[in-house]
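Chemist: Any chance you can model this:
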Amino acid sequence: MAQAIAPATVGDSEFDRDTAVTLRAPGVYDARLSAGWTIINAVNGGYLLALVGRALADALPHSDPFSVTAHYLTASQPGPAVIRTETVRTGRTLSTGQASLFQYAEDGSEVERLRVLASYGDLGSLTDEVRTSARPPELPPVEQCLGADDAPGPSVIPGSNAITGRLMLKMDPATLGWALGAPSGKGEVRAWFGLSDGRDADPLSLLLAVDALPPTAFDLGVKGWVPTVELTVHVRCRPAPGPLRVQIATRNLAGGFLEEDAEVWDSAGRLVAQSRQLARVPGR
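Modeler: Purely as a prediction, here's the structure:
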């Protein structure tokens, strides 16, 4: 049976504390990348996107991410960082901005980690009309899915797994063959997703959700770190309270790179976020 977790309110959650930014000067924000969101060799890309997304929400006249594209330039490490934002355009419905996250080299110079271009708006102003052929993934009940605590031995993922302590991630057993040395070869991963302290999802945490599951490369039999090169997220509506269903799939690994398409569904059965990323496969 899944453990009941008292919900955390927005602002009291570890996610909110670890994505906090402090305005230093117009358009310039100080931040600290938490070691709690690391996986294998680096800070998780979805967490980084949420952190930069929070700075843009403060810098732009609109507060909700609609479309966010990030290019990951160098691997981020826990520690201080600075985010520099720029307003590209403001309109009545949408505002567009760009931002870069920098960390400091040993000589004190700034090293750019990722660069983001995003459009923000007001998700609350959207109509309720939906015309779609998309369907939410069919997952077993949460209590029949498997999390990090259910593993029979040490993690099969080398390096840091600190991020698993921040997440309520319950994997569909049908997509976990790779963890037992028997990947299906289909390139599919599905899971229930939430934050471990019970904080309900919002548009910023959706930027994390699309990049929080094990990479689909594992289900293809590929081992090791699969760094993101580019990630685009479309946030479609504000998620209802409750756990999210996330499915990620790849159809093409070629030339040492693969794409991952993600869908995030809320407890009301609505498609609340979509993403596509390009990732580099180790050893190729």
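
Chemist: going forward, measure contacts and count neighbours with C-alpha atoms only.
Modeler: Fine.

Chemist: Looking at this structure, which residue reaches furthest from the middle?
Modeler: Computed with Cα atoms, centre = their mean, the residue of the chain farthest from its C-alpha average is D107, at 31.0 Å.

Chemist: so it sits in a helix?
Modeler: No: per DSSP: H, G, I helix; E, B strand; the rest coil, D107 lies outside any helix segment and is coil.

Chemist: what's the helix or strand where G53 lies in contact with?
Modeler: When elements are assigned from DSSP states H and E, G53 belongs to helix 45-59. With Cα atoms under 8 Å, 6 or more residues apart in numbering as the test, helix 45-59 has contacts from 19-21, 27, 29, 33, 37, 63-65, 70, 83, 85-87, 97-101, 116, 120, 204-205, 207-212, 228.

Chemist: Next: stretch 210-220.
Modeler: Residues outside stretch 210-220 that contact it (Cα under 8 Å, 6+ apart) are 44-46, 169, 175-178, 183-191, 223, 226, 233, 246, 248-250, 260, 262-264, 273-275, 281.

Chemist: where along the stretch 151-284 of the chain do the helices fall?
Modeler: 203-209 (DSSP state H, counting those that start in this stretch).

Chemist: still on that earlier bit, distance check, the residue farthest from the centre of the chain against L195.
Modeler: Using Cα to Cα, to the nearest Å, we find D107 at a distance of 37 Å from L195.

Chemist: R89 too?
Modeler: For R89 relative to L195 (Cα to Cα), the value is 33 Å.

Chemist: Now the second one, please; I'll put the structures next to each other:
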Amino acid sequence: MSEYDDATRLEAGEDPARRHGTFHEEWMIGNAVNGGLVMTTALQALGEHLAADPTETTEHVNPVVLSAYFMTASQPGPFTVTTEIMRCGRRLSTGQMTIHQTGDDGQPVERMRAIGSFGDLADLDVQRQASPPEMPPPEECVSAEQAPPDFLANAKFLERLDLRLDPRTAGWAVGKPSMRGVMRGWLRLRDGREPDTTMLMMALDALPPVAFDLGLFGWTPTLEFTGHVRRRPAPGWLQVSLGSETLGGGMMEEDALIWDSTGNLVAQSRQLCGVRLPR
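Modeler: Just a heads-up that it's a prediction; the model follows:
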């Protein structure tokens, strides 16, 4: 079993709407478990619930859209994910996901609440899509292992990934951010597991924050995230591009696009992030 599969593994009980898992310290970024892994785990739970429901359309096996709100930062340790099937239609099946952990006072603490839809992404006929940006091949890009030691010490999550940043968007790592608000790179899981549609939701939130390219190096917590999975990814590297055009009021947006190894657009997202501006 890969590290990723172990990290997203869930145990089902008698209640088909409740599953249990454990967030691992190795998937932390800063003081929280990576939000992409949290979303992926929630989607895993909803997918398993749909698969176990005798009234569900069996072809709806791929996540298509997720809209998530992060209430508090997820921590290493046990969690419970509760799912509710809201509607099973011809094209999509939609449900709600909520993740809780037990707080220091023994009371449940809500970490994330989301609504997602599953469908069938096999053999899609695509009329129009964004083209991938021109980037050097992975072997000519900057490995995450070359990031400043202080940054890596607080980003155990990156040890699970093979991440190679486009040198044109990695200047922040040596104190020279481009100030364009762009981050690009190649991504795959370090243990060799190939990408699937659920893992794409994590990949949309895996690169360093685009705020770094604006010279903002503080914590940028995700407040709201909406992601779309457009196709099943081919094996191999994922090409990820992030950008931001708006910063103000202590918040910024971050737009992400992912192409697979064949150049097909496979996922996209927009998230609203909190930003701590320097005083």
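
Chemist: sorry, back to before: can you tell me what the residue farthest from the centre of the first structure aligns to in the second structure?
Modeler: Using TM-score structural alignment, the equivalent of D107 of the first structure in the second structure is D105.

Chemist: Contact partners for T38 of the first structure?
Modeler: Residues in contact with T38 of the first structure (Cα under 8 Å, 6+ apart) are N44, P78, S160, N161, A162, I163.

Chemist: The equivalent of the first one over in the second structure: neighbouring residues, count only.
Modeler: Residue-level alignment of N44 of the first structure against the second structure, with TM-score structural alignment as criterion, gives N34. For N34 of the second structure, the neighbour count with other Cα atoms under 10 Å is 26.

Chemist: pretty sure N34 of the second structure is in contact with K156, am I right?
Modeler: No: in this structure, N34 of the second structure is not within contact of K156 by Cα atoms under 8 Å, at 9.6 Å.

Chemist: Quick check: neighbours shared by those two?
Modeler: Going by Cα under 8 Å, 6+ apart, residues that sit against N34 of the second structure and also against K156 are W27, M28.

Chemist: so G77 of the second structure touches H20, yeah?
Modeler: No: G77 of the second structure is not in contact with H20 according to Cα under 8 Å; the separation is 10.7 Å.

Chemist: These two - which one has more neighbours?
Modeler: Neighbours per residue, other Cα under 10 Å: of G77 of the second structure and H20, the larger number sits with H20, 17 against 13.

Chemist: ok, back up a step: by how much does the helix holding G53 of the first structure deviate from the second structure on average?
Modeler: For helix 45-59 of the first structure, the mean distance to aligned residues of the second structure following superposition is 0.6 Å (mean Cα distance after the TM-score superposition for the first structure).

Chemist: does P132 of the second structure count as helix, strand or coil?
Modeler: coil.

Chemist: Aligned counterpart of it in the first structure, please.
Modeler: Aligned partner of P132 of the second structure by TM-score structural alignment: P136.

Chemist: For burial, what's the neighbour tally of that match?
Modeler: Residues near P136 of the first structure, counting by other Cα under 10 Å: 15.

Chemist: tell me the contacts of the counterpart of L180 of the first structure in the second structure?
Modeler: Per TM-score structural alignment, the equivalent position to L180 of the first structure in the second structure is V174. By Cα under 8 Å, 6+ apart, V174 of the second structure lies in contact with P148.

Chemist: Same check on S131 of the second structure?
Modeler: G263, N264, L265.

Chemist: if you set the cut-off to 10 Å instead, what comes out?
Modeler: Residues near S131 of the second structure by Cα atoms under 10 Å, 6 or more residues apart in numbering: L257, W259, G263, N264, L265.

Chemist: any idea what sits nearest the most centrally placed residue in the first structure, other than its immediate chain neighbours?
Modeler: Nearest residue to the geometric centre of the first structure (Cα atoms, centre = their mean): L208, 2.3 Å. Closest residue in space to L208 of the first structure, ignoring its immediate chain neighbours: G46 at 4.0 Å, by Cα to Cα, 6 or more residues apart in numbering.

Chemist: Can you give me the neighbour number for that neighbour?
Modeler: 23.

Chemist: what do you get for R92 of the first structure?
Modeler: If you count neighbours by other Cα under 10 Å, R92 of the first structure ends up with 8.

Chemist: roughly how far apart are it and L56 of the first structure?
Modeler: 17 Å.

Chemist: Likewise for G159 of the first structure?
Modeler: Using Cα to Cα, we find G159 of the first structure at a distance of 31 Å from L56 of the first structure.

Chemist: The stretch 51-200 of the first structure: strands as residue ranges?
Modeler: Using DSSP state E, counting those that start in this stretch, the strands found in the stretch 51-200 of the first structure span residues 64-72, 79-90, 95-104, 110-121, 167-171, 188-195.

Chemist: and of the ones you listed, who's closest to F15 of the first structure?
Modeler: strand 188-195 (7.9 Å; Cα to Cα).

Chemist: Which elements pack onto that closest one?
Modeler: Other elements packing on strand 188-195 of the first structure under the criterion 3 or more Cα pairs under 10 Å, 6 or more residues apart in numbering; DSSP states H and E are strand 167-171, helix 203-209, strand 244-249, strand 257-265.

Chemist: burial measure for P235 of the second structure, as a count.
Modeler: Counted with other Cα under 10 Å, P235 of the second structure comes out at 14.

Chemist: By neighbour count, which of the contacts of T38 of the first structure wins?
Modeler: Within those, most neighbours by other Cα under 10 Å means N44, with 24 neighbours.

Chemist: residue contacts, that residue?
Modeler: Contacts for N44 of the first structure (Cα under 10 Å, 6+ apart) come out as 33, 35-38, 75-77, 163, 208, 211-212, 227-228.

Chemist: can I get those in TSV with distance to Q144 of the first structure?
Modeler: Listed next are those as TSV, based on distance: Cα to Cα, whole Å:
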residue	distance to Q144 of the first structure
L33	34
A35	30
G36	27
W37	26
T38	27
A75	35
S76	35
Q77	35
I163	22
L208	24
D211	23
A212	20
P227	30
T228	30
